[in-house]
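1. After the sequence you'll find the predicted model.
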Amino acid sequence: MSHWTSIYQFPIDKDLSELAQFIQRYRLPLRIAEESNRQILSTLDPRLGELLLPLLQRWDAGEIRLADVRLEPVGETSAAGEETAQPESAAQGGKEPEAAAVSSPLPSWPWQKTALSLMLIALCFIGWLLLRNDLADVLIIYPDRGGDFQLDNMRQALGSSTLAWHLAHGEYWRLWSPALVHFSLPHALFNALGIWILGRPLEARAGTPVFAGLVFFSAAASNLTQYYWSPQILFGGMSGVVYALVGCVFVLQRWQPGWRDVPRGIVAVAVGWLLLCATGLVTYVFGVGVANAAHIGGFVCGLLLAVVYCLVGGARKFAPGSATV
């Protein structure tokens, strides 16, 4: 006996006439029903639901028109060598059609929903240009020289540190501004790519104010962690923020297993890279310094903030079928 499986939910006042025409045009085994003050789209084949989910999310977000979407029919090849569709429904005992949307499986967010992410990407390259032209002095935390930062002398050392000097002179922005400084073009490119892949889906789903809070706290947390760990070394870059995004995605993908805006392998690769760099092997082989403490500080900050966000109910915005803000 066949069972209908829910694959997407729409508000009760959402006009689904375009979707109904799309279903009728391709004779898809889908139905729309009203349940619990929602409009539920169901299918007899969960595999079809997985194929259509990215398309439905983009249409629900207003990014595309279903009238412009073309599906490739899957069927048998005729004697003339032409492929024919098999549109019979499961209720008739025929083979259900499979649909392949021409769009990318990952959502393409409009810039209005990811304005802060795009701004951060631009700031990565602006920070690199400022450093290259010796204009980044106002952004960095100057390294300490000859300070004793053993744990038993930590309080006294920090009280006379350059960070304390900066703060005493009202330069509070230096708690965040080192994240803008990038020491090479590849450094800026990798961090920009991380924000593009991880930051845009988070901002589009959670909303810019929530995303701004994540960036605000994680930038300070990663910078302070790196400074306390190695106060005698100059550091910079948005890697700490990127790893906060990694931590946030890690939690959300476990809270909402159906959320697939970010490929699951991205988090595994990022965590693996973090652990590899922490061993010192990357520095030994390539001779480049890595702000491991900033990575760890940002990652932990992202984990904690994401847990709090999910506990207060924010994870519902990442549920399959939920509309973006």
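-> Thanks, I have it.
2. Only C-alpha atoms from now on, for both contacts and neighbour counts.
-> Noted.
3. Spit out the contact partners of residue 296.
-> Residue 296 makes contact with 222, 240, 243, 274 under the criterion C-alpha atoms under 8 Å, 6 or more residues apart in numbering.
4. Tell me if I'm right that residue 315 and residue 309 touch.
-> Yes. Between residue 315 and residue 309 there is a contact under C-alpha atoms under 8 Å: 7.0 Å.
5. Looking at these two, which one has more neighbours?
-> residue 315 (21 against 17; other C-alpha atoms under 10 Å).
6. Now do the most centrally placed residue in the chain against residue 310, distance only.
-> Note on the chain: the residue nearest the mean C-alpha position is residue 198, at 2.3 Å, using C-alpha atoms, centre = their mean. Taking C-alpha to C-alpha, to the nearest Å as the measure, residue 198 falls 17 Å from residue 310.
7. Structure two is appended below for comparative analysis:
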Amino acid sequence: MQKIAELPVDEDLRFFVRWIILHRVSIRVVEERGVQVVYVDNSMARDVQSVLMRYSTDPEFRTTVRSEVEHKSRPLEIAKWHTVTRPAQAWVVAGLIAICAFVALITSLGSGGPVLRALTFADPFHVVDDTIRQRLDVILLNITEGQLWRFLTPAFLHFSMMHILFNMMWLWYLGAMVEIKQGRQRFLLIFMFSAILSNIGQYLESDQLFGGMSGVVYALFGYCWFYDRRFRPVFRVPDGLFIFIIGWLLLGYTGWADAYVGKMANSAHLIGLLSGLLLALLPSRRGQDSEQQLLHP
């Protein structure tokens, strides 16, 4: 670490230190020879030094830093997000939730019928897909016959009330944050990319009778969690919640899940998560991603 400043011991740096930590920059303040000495990562030394000078001399900026720290430190802030966001603020996510609810209604939660057959990855009455080779042929068939919607529409199918409620809760919880903070285009990129890949992966593992938004949900978890660590805190998904989701993913590969929860779309979950992690490598213009951008407010 590099020393960037020596300040009087009576200068209060608590909020500044917490603000820097919020932006994933390592900082250490120690008392040496009667003064406070500030150390930070070598790569960020010049930027943090510049901001510290402003913090020490600009009362308005100091107030802004304190307000941001206090706001970000409110307990259960992320848990309250979905209760203060209105559908009009994230109408794409709200629309997807409405579509899922409508599909669940007209298919009686995936019980059968022509609508279900139209939305599954393949029409079970028209294809044979008992082997991987046959499923690969079905994928090509969907393309050559122009049935491209089948790569996406299984995401709208749900087979129980718990299934749809669980997925819609997380879709709103995470998807609305992405849409509002980084825009509809970024959210739609995550949705389309993860839904198509997770549906293809799940079809290759099982058969055409699967569905759910869980591949997209896992993608959103992976995206939000990794984006905060790759660039700067935007979504603030707690580590404990992410660990829980990983545990749930691993649980799907055990016999316990099949016996007590029901058959889970393990490939869709895994591919969705990897899709989100991959997309988190892309910076967002609306997000002001880099630490340097953030340290020059």
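-> Yep, that arrived. Please read these numbers as outputs of a predicted model, since none were measured by experiment.
8. State the TM-score obtained for the two superposed chains.
-> With the length set by TM-score structural alignment, normalised by the length of structure 2, the two chains reach a TM-score of 0.68; 238 aligned residues with a C-alpha RMSD of 3.6 Å.
9. so what's the alignment partner in structure 1 of residue 265 of structure 2 up against?
-> Applying TM-score structural alignment, one finds that residue 265 of structure 2 aligns to residue 291 in structure 1. The contact partners of residue 291 of structure 1, by C-alpha under 8 Å, 6+ apart, come to 226, 235.
10. The same query, at a cut-off of 6 Å, please.
-> By C-alpha atoms under 6 Å, 6 or more residues apart in numbering, no residues touch residue 291 of structure 1.
11. Mean per-residue distance, the helix ranked longest in structure 2 versus structure 1.
-> Of all segments of type helix in structure 2, defined using DSSP state H, the longest is helix 184-205. Taking mean C-alpha distance after the TM-score superposition for structure 1, the mean distance separating helix 184-205 of structure 2 from the aligned residues in structure 1 is 0.7 Å.
12. Pull up the aligned stretch in structure 1 for that helix.
-> Taken onto structure 1 by TM-score structural alignment, helix 184-205 of structure 2 occupies residues 208-229 there.
13. Return the set of buried residues in that stretch.
-> By neighbour count, with 16 or more other C-alpha atoms under 10 Å as the criterion, the buried positions of stretch 208-229 of structure 1 are 208, 211, 214-215, 217-227.
14. same check, this time on stretch 49-60 of structure 2
-> 49, 51-52, 55.
15. just stretch 65-75 of structure 2 next, same as before
-> By neighbour count with 16+ other C-alpha under 10 Å, stretch 65-75 of structure 2 contains the buried residues 65-66, 69.
16. now those residues as CSV including secondary structure and distance to residue 108 of structure 2?
-> CSV is the format used below for the buried residues of stretch 65-75 of structure 2 (DSSP: H, G, I helix; E, B strand; the rest coil; distance: C-alpha to C-alpha, whole Å):
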residue, secondary structure, distance to residue 108 of structure 2
65, helix, 52
66, helix, 52
69, helix, 48
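17. neighbouring contacts of stretch 201-213 of structure 2?
-> Among residues not part of stretch 201-213 of structure 2, those counted as contacts by C-alpha under 6 Å, 6+ apart are 121-122, 154-158, 167, 267-268.
18. Tell me which residue of structure 2 lines up with residue 113 of structure 1.
-> Per TM-score structural alignment, residue 113 of structure 1 is aligned with residue 89.
19. For the closest residue to its match other than its chain neighbours, grab the count of nearby residues.
-> By the measure of C-alpha to C-alpha, 6 or more residues apart in numbering, the closest residue to residue 89 of structure 2 outside its immediate chain neighbours is residue 180, 6.8 Å from it. Residue 180 of structure 2 has 16 neighbours, counted by other C-alpha under 10 Å.
20. Now residue 177 of structure 1. Nearest residue, chain neighbours left out?
-> Distances taken as C-alpha to C-alpha, 6+ apart put residue 139 closest to residue 177 of structure 1, at 5.0 Å, once the chain neighbours are dropped.
21. my guess is that neighbour contacts residue 179, does it?
-> No. If you go by C-alpha atoms under 6 Å, residue 139 of structure 1 and residue 179 don't touch, sitting 8.6 Å apart.
22. which of these two has more neighbours?
-> For residue 139 of structure 1 and residue 179, the more surrounded residue by other C-alpha under 10 Å is residue 179, and the numbers stand at 26 against 21.
23. Need the three-state assignment for the more buried one.
-> For residue 179 of structure 1, the secondary structure call by DSSP: H, G, I helix; E, B strand; the rest coil comes out as helix.
24. for residue 4 of structure 2, same thing?
-> Counting by three-state DSSP, the backbone at residue 4 of structure 2 sits in strand.
25. Any idea how many residues pack against it?
-> Per other C-alpha under 10 Å, the neighbour tally for residue 4 of structure 2 reads 18.
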